[in-house]
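*Asks:* pasting the structure only:
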């Protein structure tokens, strides 16, 4: 007998062009972003059934992230929190979400690949982490 101790659905480094930023120019011109999401989700039923309806569909997860990236915000912290709240609203059985939003080549005069935020949210409905 096999026991699944932990299962997650992943969206790795999805790329978007969006209009987030504190400076008005950032919200006007936009920038490239990379988003990664890990959702703690018990997909034991899906592993047994081989049916997409029994899991958290990563194509739907991508569309949710895409929708949130299209809503301009000043802070990436706000964008990440909106994503997490939307994930828990759509998939109430999700235990947690790790969300990373990176602005590629940020306009701060530094030579770096990106700057951004990581957010770890625990779904109060499940209390798993």
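*Replies:* Good, I have the coordinates. Computed from a predicted structure; not experimentally measured. Numbers count the residues shown, from 1 in each chain.
*Asks:* only C-alpha atoms from now on, for both contacts and neighbour counts.
*Replies:* Will do.
*Asks:* for stretch 38-56, which positions count as buried?
*Replies:* By 16 or more other C-alpha atoms under 10 Å, the buried positions in stretch 38-56 come out as 38, 39, 40, 41, 42, 43, 44, 55, 56.
*Asks:* here comes the other one, which I'd like you to weigh against the first:
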């Protein structure tokens, strides 16, 4: 019995300037964000030789760009939307993990970043 290969395709340390946040100032000034995502997918093809046999990481980046361009209040909403769109558009994806880091959260005397991550399994 042949095993079906499982691959992981990732986008790492993808930087965006976006306008997510609860506070009006965040919607005006924006913030710097870093996205990391990993999508595990299976394929019936034992050899990947064509883009049609895999998932185009440029298309994954397009999904991230689309969601990051629409300001929302919560980081959880952003990661949920990205993960759901990937699962919807790519039925071969078995699991997707997305993290979103806000590099300068509006917290007094805070030196660090805030990160939200989601892991969805089909």
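*Replies:* Good, I have the coordinates. Since we're looking at a predicted model, the values are computed, not measured.
*Asks:* before we move on, the earlier item: which members of the buried residues of stretch 38-56 of the first structure are the farthest-apart pair?
*Replies:* 38 and 44 (16.6 Å; C-alpha to C-alpha).
*Asks:* quick one, strands of the second structure?
*Replies:* Listed in chain order, the strands of the second structure (DSSP state E) span 6-18, 31-42, 93-102, 114-121.
*Asks:* the longest helix seen in the first structure against the second structure, how far on average?
*Replies:* The single longest helix within the first structure, with elements called by DSSP state H, is helix 76-90. Helix 76-90 of the first structure: mean distance to aligned residues in the second structure after superposition is 0.6 Å, counting by mean C-alpha distance after the TM-score superposition for the first structure.
*Asks:* contacts for that helix next, please.
*Replies:* 20-21, 61, 64-65, 68-69, 73, 94, 97, 99-101, 116-119, 121, 123 (C-alpha atoms under 8 Å, 6 or more residues apart in numbering).
*Asks:* which among these count as buried?
*Replies:* Here, 16+ other C-alpha under 10 Å leaves 20-21, 61, 64-65, 68-69, 73, 94, 97, 99-101, 116-118, 121, 123 buried among the contacts of helix 76-90 of the first structure.
*Asks:* excluding its backbone neighbours, what's nearest residue 104 of the first structure?
*Replies:* Excluding the flanking residues, the one nearest residue 104 of the first structure by C-alpha to C-alpha, 6 or more residues apart in numbering is residue 114, at 4.3 Å.
*Asks:* leaving out chain neighbours, which residue sits closest to the most centrally placed residue in the first structure?
*Replies:* Closest to where the C-alpha atoms of the first structure average out (C-alpha atoms, centre = their mean) is residue 37, at 3.7 Å. Residue nearest to residue 37 of the first structure in three dimensions, not counting chain neighbours: residue 99, with 4.6 Å by C-alpha to C-alpha, 6+ apart.
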